[in-house]
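Undergrad: sequence and predicted structure, then a few things I'm wondering about:
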Amino acid sequence: MFRTLLISMPMAVALALASLAGPVAAQQSRTTAPPPSAAQQLPSPSAPAVSPAQASTSAPPAISQQQPAADSAPASPGALQQPAAAAPVSSADATNLLKPEPTTLHDLSPWSMFLTADILVKFVMIGLAFASLVTWTICIAKMIELSLAQRALRAALTTISESRSLAEAQMALGAKDGVLASLLAAAMREARLSAGISSDAGIKERAASNFAEIVRAESRRIRLGMGLLATIGATSPFVGLFGTVWGIMNSFIGISKAQTTNLAVVAPGIAEALLATALGLVAAIPAVIIYNHFARVTKGYTELVGRASGAAGRLLSRDLDRTHVSSIGEARSRAAE
């Protein structure tokens, strides 16, 4: 009896250890390896045979110790739930997965950039647009004014080309107003005020002084607005550059706040800043070209006014010479009598 107990005790200890290791092995089999098949659960043929007496003495403890393992393990290997197989991915789905997510597109039209610009940049843009409008207004106005003035002065010079005296020239011009009429009126006034003075040189000098004042006044009148064109052409690029610097400064401030160097973040601000420079050039380039054009046209008109001054001076000289000739003739006739 004692020998039988000594033989059965190692077997009971082994069965108890196997029952304790059963839950751990079952848990590991769920995560790492597939469940064992029925053939793998059969006892090894090399295991020692157990006598009926040993089985009867050791069976109750083994069953009681293996009961928790049976409760914690699944009922059968087939009861373990297998993970669902992944659905096949088509080539179109793979292409869509590789595509980047669409980003928000900014409207970079000039009007939208103006609306989203900084308030100071807006003022710069409005000022440059107004300067451009002033430039084209002066261009149209000066073109009409110079064309009409040159045509009228050429017609007046043609009219008095055959006149022999100041009075005859004034009658030929009639009631027309213009620089030539002002020159003839100044010559007549000086001749009337210098009546009784025998010095022709003094009369001509005083008349030439009056003519120079009239020519200068006409030059100032015809050049009215040219200084504004020069100012716009010289300062508009720098005003636009100021707006660009301010806009780029705000863009860099936005970069520091957003903590990103993504071009999509800074591109709208930089585009708004560069729009100010573009408007500055749009205002400056036509202003410079129009100023240079009208400077040449004005110079030609000033030369035409100089011709009118010379024509009035010649008529005054004839009247003075004719007066002296008539006075000399009268003196001779009186001496002959």
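TA: Yes, it's here.
Undergrad: could you use CA atoms for every contact and neighbour count after this?
TA: Noted.
Undergrad: distance between stretch 220-232 and the chain's centre?
TA: 29 Å (C-alpha atoms, centre = their mean, to the nearest Å).
Undergrad: and T137, how many neighbours?
TA: By other C-alpha atoms under 10 Å, the residues close to T137 number 12.
Undergrad: list the contacts for H106?
TA: P268 (C-alpha atoms under 8 Å, 6 or more residues apart in numbering).
Undergrad: helix, strand or coil for it?
TA: coil (DSSP: H, G, I helix; E, B strand; the rest coil).
Undergrad: ok, now A16?
TA: Strictly by three-state DSSP, A16 counts as helix.
Undergrad: was I right to think it contacts Q65?
TA: Yes: using C-alpha atoms under 8 Å, A16 is in contact with Q65, at 6.2 Å.
Undergrad: which residues in the protein form strands?
TA: Counting by DSSP state E, one finds no strands in the chain.
Undergrad: quick check, central residue of it?
TA: With distances taken as C-alpha atoms, centre = their mean, L275 lies nearest the centre of the chain, 1.9 Å away.
Undergrad: residues in contact with that one?
TA: Neighbours of L275 in contact, by C-alpha under 8 Å, 6+ apart: P110, M113, T244.
Undergrad: what about these, which one has the most neighbours?
TA: T244 (25 neighbours).
Undergrad: make sure that one is actually in contact with A278.
TA: No: if you go by C-alpha under 8 Å, T244 and A278 don't touch, sitting 9.4 Å apart.
Undergrad: and G254, how many neighbours?
TA: G254, neighbours per other C-alpha under 10 Å, totals 16.
Undergrad: okay, one more to line up with it:
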Amino acid sequence: MDNISLTPIGLFMQAGLVGKSVMALLFVASIWCWLLIVEALFGLSRLSRALSQAKAGHANALLAPIDALGAQEARIRVAGETVSERRQRVADKMTRASVELLTKAEGGLANLAVISSVSPFVGLFGTVWGIMGSFVGIAAAKDTSLAVVAPGIAEALAATAYGLAAAIPAAIGYNRLGSAFSRLGQALVNRAADHAVELTRDPVAPTPVGVKAEAA
């Protein structure tokens, strides 16, 4: 028992081949999880800043292609099309472009859901394997003392801890970032609808010749 190290590295070094494989896989998943969170945070910040600049009336290179697509679609005239139908067509075009932009900003956010759901089961496999190792040790030594079962139990609990270290931040990151991107997506849809109204607004018709304007 005294020779067992409770540090993550010590537990990894003392584990068997299967235990080491499980821990290594979960460690890589944990690192990947944090990289995905940082990537999503960067995309979220960038897109939020672009929307704030657009609301303030400033041009933004991130949203400029969407506005250009809307303007291009607004210039297309369809015979028999009403203003409302033309406005809806422009809004749909800008909405699709906005969704594509949002998807790029999210990066690998969906992979966080995979990590959060799979990691506990991978850790559970390592836990079961470690407990099985303890039973094998008991059978070989014909002794149920703590010194016999401690290595296997330590390996089992270490696998559980590695699994939770990957699953917890992945679950929190996916839920929090997913909610933030959902709100941002709704803001983009609203912006597309508002911008479509501006692009399809007909200019004020000139006063016909021969009709006098009313006196102020």
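TA: Received the coordinates, thanks. Not measured: the values here are computed from a predicted model.
Undergrad: hmm, who's touching stretch 195-209 of the first structure?
TA: A186, A187, E190, A191, S194, G313, L316, S317, L320.
Undergrad: stretch 184-191 of the second structure too?
TA: So stretch 184-191 of the second structure is contacted by S48, L51, T95, S98, V99, L102 (C-alpha under 8 Å, 6+ apart).
Undergrad: do a quick rundown of the helices in the second structure.
TA: 8-14, 17-55, 64-74, 83-106, 109-141, 146-199 (DSSP state H).
Undergrad: go through these and name the closest to V209 of the second structure.
TA: helix 83-106 (25.8 Å; C-alpha to C-alpha).
Undergrad: between the contacts of stretch 184-191 of the second structure, which is nearest G57 of the second structure?
TA: L51 (9.9 Å).
Undergrad: alignment lookup: that closest one to the first structure.
TA: Aligned by TM-score structural alignment, L51 of the second structure pairs with L153 of the first structure.
Undergrad: before we move on, back to that, in JSON lines, list the helices of the second structure along with distance to V211 of the second structure.
TA: Shown next, in JSON lines, are these (distance: least, C-alpha to C-alpha, whole Å):
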{"stretch": "helix 8-14", "distance to V211 of the second structure": "88"}
{"stretch": "helix 17-55", "distance to V211 of the second structure": "40"}
{"stretch": "helix 64-74", "distance to V211 of the second structure": "32"}
{"stretch": "helix 83-106", "distance to V211 of the second structure": "27"}
{"stretch": "helix 109-141", "distance to V211 of the second structure": "62"}
{"stretch": "helix 146-199", "distance to V211 of the second structure": "29"}
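Undergrad: these: which one's closest to G210 of the second structure?
TA: Per C-alpha to C-alpha, nearest to G210 of the second structure of the helices of the second structure: helix 83-106, 28.4 Å.
Undergrad: residues in the first structure aligned with that closest one?
TA: Using TM-score structural alignment, the partner range for helix 83-106 of the second structure is residues 200-223.
Undergrad: in the second structure, what stretch matches stretch 56-70 of the first structure?
TA: Stretch 56-70 of the first structure covers no residues of the second structure once aligned (TM-score structural alignment).
Undergrad: what sits up against that stretch?
TA: Contacts of stretch 56-70 of the first structure (C-alpha under 8 Å, 6+ apart): S8, M11, A12, L15, A16, S19, L20, G22, P23.
Undergrad: buried subset of these?
TA: Neighbour counting by 16 or more other C-alpha atoms under 10 Å classes S8, M11, A12, L15, A16, S19, G22, P23 among these as buried.
Undergrad: tell me the one of these nearest E330 of the first structure?
TA: For those, the nearest to E330 of the first structure is P23 (157.4 Å; C-alpha to C-alpha).
Undergrad: now that closest one: closest residue in space, sequence neighbours ignored.
TA: A69 (5.3 Å; C-alpha to C-alpha, 6 or more residues apart in numbering).
Undergrad: burial count for the aligned partner of D107 of the first structure in the second structure?
TA: The equivalent of D107 of the first structure in the second structure is I4 (alignment by TM-score structural alignment). When counting by other C-alpha under 10 Å, one arrives at 13 neighbours for I4 of the second structure.
Undergrad: now the contacts of L275 of the first structure in a markdown table, with distance to S256 of the first structure?
TA: Compiled in a markdown table, the contacts of L275 of the first structure are given as follows (distance: C-alpha to C-alpha, whole Å):
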| residue | distance to S256 of the first structure |
| --- | --- |
| P110 | 26 |
| M113 | 21 |
| T244 | 19 |
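Undergrad: using ChimeraX, define a selection of the buried residues within the contacts of stretch 195-209 of the first structure.
TA: Selecting only the buried entries of those in ChimeraX, with 16+ other C-alpha under 10 Å as the criterion:
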select :186,187,190,191,313,316,317,320
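Undergrad: mind checking what A276 of the first structure lines up with in the second structure?
TA: A276 of the first structure maps onto A159 in the second structure, by TM-score structural alignment.
Undergrad: wait, that match touches M23, no?
TA: Yes: counting by C-alpha under 8 Å, M23 is a contact partner of A159 of the second structure at 5.9 Å.
Undergrad: comparing these two, which residue is more hemmed in?
TA: A159 (33 against 26).
Undergrad: quick check: the two most widely separated of the contacts of stretch 184-191 of the second structure?
TA: Farthest pair in the contacts of stretch 184-191 of the second structure, by C-alpha to C-alpha: S48 and T95, 16.5 Å.
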